[in-house]
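# Please find the sequence and the predicted model below.
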Amino acid sequence: MTQQCNCSEGCGGSGRYEELVLERMLYSARLKESVARRDSDVIAAMAAMIAETFRNGGKVLLCGNGGSAADAQHLAAELTIRYRSSVNRPALPAIALSADTSALTAGANDFGFDEVFARLVEAYGRPGDILVGLSTSGNSPNVLKALRFARQRDMKTLALLGGDGGEIKPHADLAVVVPHTGSADRVQECHIALGHVIVELVEKMLGYD
């Protein structure tokens, strides 16, 4: 039931805001459906690559800025702790490069913000590891440089992107691009949903379901 607003701002009641809620939520749902139908094979392949890396004793590094930094930390926590498994599985080694504020600010101060993630990939990345880059525009300079450096280190590269994939897409072995431009919000909503599916598949592939 629509409730009328009693505020003095002349907003005309809450009906138009309910319409906005419906519009935004349904658009987000359609965007996720579009990505799922188009890229389900790529998403499953990402999970398989991550699972194989863990089997071989490797680790996953993740990086992004702003909300994508939060998503990187979120997904790293799902891997290091656990996601939905009903058993107390072993921890899976994953590091969000945005989590260490001292390293980020030192790197930005000494080398420039565009280099902060590449510097941390140099510190933590080894051949056979995976770097996952998140960028809603596909053009974040520090994510791009990190993926380039990871490839030089013989690491595998994955990317969750937005828009048309931007400059980053060619530097990822596998990429999922959310076809939305103009704002980061809808892209990030897809990215975290994709990340959750990938983590769930990784646990299944490793036998922790």
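Everything's here; your move. Numbers count the residues shown, from 1 in each chain.
# only C-alpha atoms for contact and neighbour calcs from this point on.
Noted.
# Quick check: next helix or strand after the helix or strand where residue 79 lies?
Using DSSP states H and E, residue 79 sits within helix 67-80. On the C-terminal side of helix 67-80, the closest following helix or strand by DSSP H and E is strand 94-96.
# could you point out which element follows that next one?
helix 101-111.
# And that following helix, what does it pack against?
With contacts taken as 3 or more CA pairs under 8 Å, 6 or more residues apart in numbering; DSSP states H and E, helix 101-111 sits against helix 116-124.
# hmm, back to that, for the helix holding residue 79, buried residues please.
67-73, 75-79 (16 or more other CA atoms under 10 Å).
# Could you report the neighbour count for residue 38?
12 (other CA atoms under 10 Å).
# ok, back up a step: tell me which of the buried residues of helix 67-80 is nearest to residue 51?
Using CA to CA, residue 79 comes nearest to residue 51 of the buried residues of helix 67-80, at 10.7 Å.
# ok, which stretches of the chain are helices?
Along the chain, counting by DSSP state H, helices occupy 15-55, 67-80, 101-111, 116-124, 141-152, 185-205.
# and here's the other structure:
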Amino acid sequence: MEEFKFTTKTDFEVFRDYWMFTLFEKRSANGGRSGFVKYMTILLVIVAALAVLCICNALLLNYSLGLIPLILLVGIGAALVSALVTATRSQPKRQYKLVQEAVESPQSYTFTDAQMEVREDIPEENRESLAEFPYEKIVGGYETHKAFYLFISEAEAFLIPKSQLTDVDMGKFAAFLAAKLDGRFFKSKRS
């Protein structure tokens, strides 16, 4: 029986990678895309349709619709850019500030044959917490180029930065997780 033990801390870069992963790549429980990807797809389709309308208005309709298609195109295009910038630049910083204290405290992991154990010091209470997660209770796991993400619910994950796993063989650890999560472990397409 192989056992993996290590301690990690999350920084903003790992959190941002996780944020981007959940926005663009992580699938929902039913295998569907995230709400953000669906929203952006709809905006892109509308922008494309408006661009076609602008071209048709100019070439075929001799500007009979006036500037309305162009105004709509600029407005929807601005909404698309605004949503993208907010979701990928501003929002990760805001969210990180909310969870910074929790994610930056060291977490000690032990992966046994039966479960994942996570220990964390709670200095203000002068105690250590221990959480145990049998592998069948872990919703899913992912490996990206920067980290491993182990989801204990659709919205909650443990972030394990690869840069801090200096004494762990990444290939063996990924194979271990793949075996224990039995079809619920995925490798990022961006790795």
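Great, that's in hand. Keep in mind that what you see is a predicted model, and the values were worked out from it rather than measured.
# TM between them?
After superposition, the two chains reach a TM-score (TM-score structural alignment, normalised by the length of the second structure) of 0.29; 87 aligned residues with a CA RMSD of 4.7 Å.
# picking that back up, tell me the angle of the helix holding residue 79 of the first structure relative to helix 185-205?
Angle of helix 67-80 of the first structure versus helix 185-205, following axes from the mean of the first three to the mean of the last three CA atoms, to 10 degrees, is 10 degrees.
# which helices and strands sit right next to helix 67-80 of the first structure?
Partner elements for helix 67-80 of the first structure (3+ CA pairs under 8 Å, 6+ apart): strand 60-63, strand 94-96, strand 130-135, helix 185-205.
# Residue 30 of the first structure: which of these is closest?
Per CA to CA, nearest to residue 30 of the first structure of those: helix 185-205, 10.3 Å.
# Now render the helices and strands packed on helix 67-80 of the first structure as CSV, adding distance to residue 157 of the first structure and mean neighbour count.
Below are these laid out as CSV (distance: least, CA to CA, whole Å; neighbours: other CA atoms under 10 Å):
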stretch, distance to residue 157 of the first structure, mean neighbour count
strand 60-63, 10, 27
strand 94-96, 14, 23
strand 130-135, 5, 29
helix 185-205, 15, 20
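# As JSON lines, these with distance to residue 145 of the first structure would be great.
JSON lines is the format used below for these (distance: least, CA to CA, whole Å):
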{"stretch": "strand 60-63", "distance to residue 145 of the first structure": "11"}
{"stretch": "strand 94-96", "distance to residue 145 of the first structure": "16"}
{"stretch": "strand 130-135", "distance to residue 145 of the first structure": "10"}
{"stretch": "helix 185-205", "distance to residue 145 of the first structure": "20"}
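# Nearest approach to residue 45 of the first structure belongs to which of the ones you listed?
Between these, helix 185-205 lies closest to residue 45 of the first structure; by CA to CA that is 9.2 Å.
# Next, the buried residues of the helix or strand where residue 81 of the second structure lies.
Per DSSP H and E, residue 81 of the second structure falls inside helix 68-85. Buried residues in helix 68-85 of the second structure, counted by 16+ other CA under 10 Å: 69-70, 72-73, 76-77, 80, 83.
# before we move on, what about stretch 45-58 of the first structure?
By 16+ other CA under 10 Å, the buried positions in stretch 45-58 of the first structure come out as 46-54, 58.
# ok, now stretch 6-25 of the second structure?
6-10, 14-23, 25.
# Find the pair from the residues you listed with maximum spatial separation.
It's 6 and 23 that sit farthest apart of those, by CA to CA, at 27.9 Å.
# if we can go back for a sec, which one among the buried residues of stretch 45-58 of the first structure gets closest to residue 177 of the first structure?
residue 46 (13.2 Å).
# ok, back up a step: quick check, nearest of the buried residues of stretch 6-25 of the second structure to residue 96 of the second structure?
residue 15 (7.1 Å).
# Count the neighbours of the residue nearest to the closest one when sequence neighbours are not counted for me.
Closest residue to residue 15 of the second structure apart from its sequence neighbours, by CA to CA, 6 or more residues apart in numbering: residue 96 at 7.1 Å. Look at residue 96 of the second structure: counted by other CA under 10 Å, it has 18 neighbours.
# Could you do residue 142 of the first structure as well?
Neighbours of residue 142 of the first structure using other CA under 10 Å come to 22.
# What's the separation between it and residue 34 of the first structure?
Residue 142 of the first structure is 28 Å from residue 34 of the first structure, where distance means CA to CA, to the nearest Å.
# Identify the residues contacting residue 43 of the second structure.
76-77, 80 (CA atoms under 8 Å, 6 or more residues apart in numbering).
# any idea how far it lies from residue 115 of the second structure?
Residue 43 of the second structure sits 43 Å away from residue 115 of the second structure when distances are taken as CA to CA.
# quick one on the thing from earlier: just the ones in strands from the buried residues of stretch 6-25 of the second structure, please.
Among the buried residues of stretch 6-25 of the second structure, the members found in strands (DSSP state E) are 6-8.
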